[in-house]
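1. I'll drop the sequence and a predicted model, then ask my questions.
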Amino acid sequence: MEMMETIAKLGLTEPQIAFNGGLIFQEVAHEMKILRENSINLVSIQRILTELVNDFPDISPSLYDLNSWYIEKMDKGIKYEADLGGQTPKLVEFVSLLKQTEIKIYKIMLISFNLQEMKQLVEKLEELKLPDISIKQSSENYLEITSNHAQKARGIKYIQELEQLTKDDMAAFGDGYNDLSMLEMVGTPIVMDNALTGVKDYGKYITKDNDSDGVAYGIQKFLME
């Protein structure tokens, strides 16, 4: 949903990777063709949401399917994300939503502006020991949960094989822990200046931060010169 505007503006026709590799799709005749997908087990989603309600009432949770962003309440975290991404969430009851057995949820996003709470949240989710999910912090305030088969490295591998590319043919930009597997897959890993602690260790180059057009700068500075 967030990517389609950019895809249209740039006229992109090649396969695209979304949800940390949980969805690979391609626009064909103005329609989205799914090439590969790994959604989250609905039972695991229900277990996670139950734990959040009990122990983390101030967390801002969101669910994402192919075309929609679902929330249960409009709070500070949701308003922040809506302003940042320019998307409008759908207000629903998660329990009712997840009773729709045909629904496919590709990502759970959890937002907290309390760093200590975020640390406790990560620890709590890891204690659940759900084998079918992947838990990755994408920024200080954002925690993303996807299928354990949804890894950015898998998406990169798909593109690499499709286009018959070598590792040295590829570059990637990243700033969060969910980007590490992707950065290791390419010959030119470029890390944003706003990256989480330790992520810069995986970069061949460091570019400007997200608020300073770091990707555009990195393309011009490190890929075109």
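-> Sure, I can see it.
2. use CA for all of it now, contacts and neighbours both
-> OK.
3. can you pull out the helices in this protein?
-> 4-10, 42-55, 76-85, 94-98, 115-128, 152-163, 180-185, 214-218 (DSSP state H).
4. Which one of these lies nearest to Gly203?
-> Gly203 lies closest to helix 180-185 among the helices of the chain, at 7.2 Å (Cα to Cα).
5. Check the offset of the closest one from the chain's centre.
-> 14 Å (Cα atoms, centre = their mean, to the nearest Å).
6. which residues sit against that helix?
-> 151-153, 156-157, 167, 172-174, 189-190, 199, 202-203 (Cα atoms under 8 Å, 6 or more residues apart in numbering).
7. Name the residues of that helix that come out as buried.
-> Neighbour-count burial for helix 180-185 flags 180, 182-183, 185 (criterion: 16 or more other Cα atoms under 10 Å).
8. Same list (these) but as TSV, adding distance to Asp55.
-> Formatted as TSV, those follow (distance: Cα to Cα, whole Å):
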residue	distance to Asp55
Leu180	29
Met182	32
Leu183	34
Met185	37
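9. okay, pairing it with this:
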Amino acid sequence: MTSGPFRGVAFDLDGTLLRSDHSISQEMRSLCATLAGQGLLVTLISSRPPRSVEQIVRDLGLESPWAALNGAILCASGAVIDRSPLPAEAVDHILARHGRDARVSVSLYAGFDWIVRAMDRRVGIEAEIVGFSPTVEAGFAGRPVADKILLITDAGSGDGARIAEELAALGDGVAVARSKENYIEITRGDVDKGRALGFIAGSRGLSARDLVAAGDGENDAPMLARCGLPIAMRHSPPSLKAVAELIVGSNDDDSLPRAVGRVFGAMRPQRR
């Protein structure tokens, strides 16, 4: 395992910092408070919309910059400090191809706004997860400057992999990644969680290699590849585990905060 000293930690949210019911365990809360109290950087880098990430940042009492929309939006002290919108032609292509496909739920994210064409079942599930409801705009008539597009398919249908492969053919103008098997995240070509990690580290005069990072999805691979100690969850896809130096258990068993606590000497190993 890579040795320290490390200067901070970056967490993905769903499937990593958050439990399966989207709550935060007391042990994770304690870890974040302890590390932040020691002056270490504790940041969140998520594919969630900014409004949802900001709620969790406030809940944890964190003061470091953080990233939403897979790194397309970076915020600090309640303000946007970096924004990377999608090329307009890419948005037009994706909406023309999938905007009327009943098998796909399309979401546009523009700054702190979340816009959908309709409140269908898949969008309803996502609204429960992130803690707020989107604005419904049939046909996306307003066509805002979009920082991210999320396509949600039915789990187990196989459509997620097919659509991700199709969109990857759009070229360097867009980055396509999956945060879940049926969640296709589309951002600008140079945007990913690794870029966000480097930006946040640099804001503190650090390198991404000075940080520990933990995640569980394909979209976390760029972040884990850039950090000093990459940690993957047990349920991560093989592609992410291949990047990791440490694999922990479930996001429901507190193995992650215990492992990170040991790295920083913030927690003692539990007695058996």
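-> Okay, I see it. Everything quoted here is computed from the prediction, not taken from an experiment.
10. quick one: TM-score?
-> Scored against TM-score structural alignment, normalised by the length of structure 1, the superposed chains reach a TM-score of 0.85; 215 aligned residues with a Cα RMSD of 2.1 Å.
11. hmm, which two among the contacts of helix 180-185 of structure 1 are most spread apart?
-> Among the contacts of helix 180-185 of structure 1, Lys157 and Val199 lie farthest apart (Cα to Cα), at 20.6 Å.
12. Give me the more crowded residue out of the two.
-> For Lys157 of structure 1 versus Val199, neighbours defined as other Cα atoms under 10 Å are more numerous around Val199 (20 against 16).
13. Can you tell me what the more buried one aligns to in structure 2?
-> Aligned by TM-score structural alignment, Val199 of structure 1 pairs with Leu240 of structure 2.
14. so its match makes contact with Ala232?
-> Yes: shown here, Leu240 of structure 2 and Ala232 form a contact pair, counting by Cα atoms under 8 Å, at 6.8 Å.
15. Now for these two: what residues contact both?
-> Counting by Cα under 8 Å, 6+ apart, the residues touching both Leu240 of structure 2 and Ala232 are Asp216.
16. can I get the helices of structure 1 in JSON lines with distance to Leu66 of structure 1?
-> JSON lines is the format used below for those (distance: least, Cα to Cα, whole Å):
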{"stretch": "helix 4-10", "distance to Leu66 of structure 1": "11"}
{"stretch": "helix 42-55", "distance to Leu66 of structure 1": "15"}
{"stretch": "helix 76-85", "distance to Leu66 of structure 1": "16"}
{"stretch": "helix 94-98", "distance to Leu66 of structure 1": "14"}
{"stretch": "helix 115-128", "distance to Leu66 of structure 1": "24"}
{"stretch": "helix 152-163", "distance to Leu66 of structure 1": "17"}
{"stretch": "helix 180-185", "distance to Leu66 of structure 1": "22"}
{"stretch": "helix 214-218", "distance to Leu66 of structure 1": "26"}
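17. of those helices, which approaches Arg36 of structure 1 most closely?
-> Among the helices of structure 1, the nearest to Arg36 of structure 1 by Cα to Cα is helix 152-163 (9.2 Å).
18. hmm, who's touching the closest one?
-> 15, 17, 20-21, 24, 166-167, 178-179, 181-182, 185.
19. Residue range in structure 2 corresponding to it, please.
-> Residue span in structure 2 matched to helix 152-163 of structure 1, by TM-score structural alignment: 193-204.
20. my read: Lys107 of structure 1 touches Leu66, true?
-> No: in this structure, Lys107 of structure 1 is not within contact of Leu66 by Cα under 8 Å, at 9.8 Å.
21. Which secondary structure state is assigned to Ala10 of structure 2?
-> Judged by DSSP: H, G, I helix; E, B strand; the rest coil, the three-state class of Ala10 of structure 2 is strand.
22. wait, what's in contact with it?
-> Ala10 of structure 2 neighbours (Cα under 8 Å, 6+ apart): 42-45, 197, 211-214.
23. Out of the residues you listed, flag the one nearest to Arg162 of structure 2.
-> Distances from Arg162 of structure 2 to the contacts of Ala10 of structure 2, taken by Cα to Cα, are shortest for Ile45, at 26.0 Å.
24. The closest one -> structure 1?
-> Checking with TM-score structural alignment, Ile45 of structure 2 has no match.
25. Look at the alignment partner in structure 1 of Gly215 of structure 2 and say how many residues are nearby.
-> Per TM-score structural alignment, the equivalent position to Gly215 of structure 2 in structure 1 is Gly174. Gly174 of structure 1: 25 surrounding residues under other Cα under 10 Å.
26. Now do the contacts for Gly174 of structure 1.
-> Going by Cα under 8 Å, 6+ apart, the list of residues near Gly174 of structure 1 reads 180, 183, 189-192, 195.
27. Most tightly packed of the helices of structure 1?
-> helix 180-185 (a mean of 20; mean count of other Cα atoms under 10 Å).
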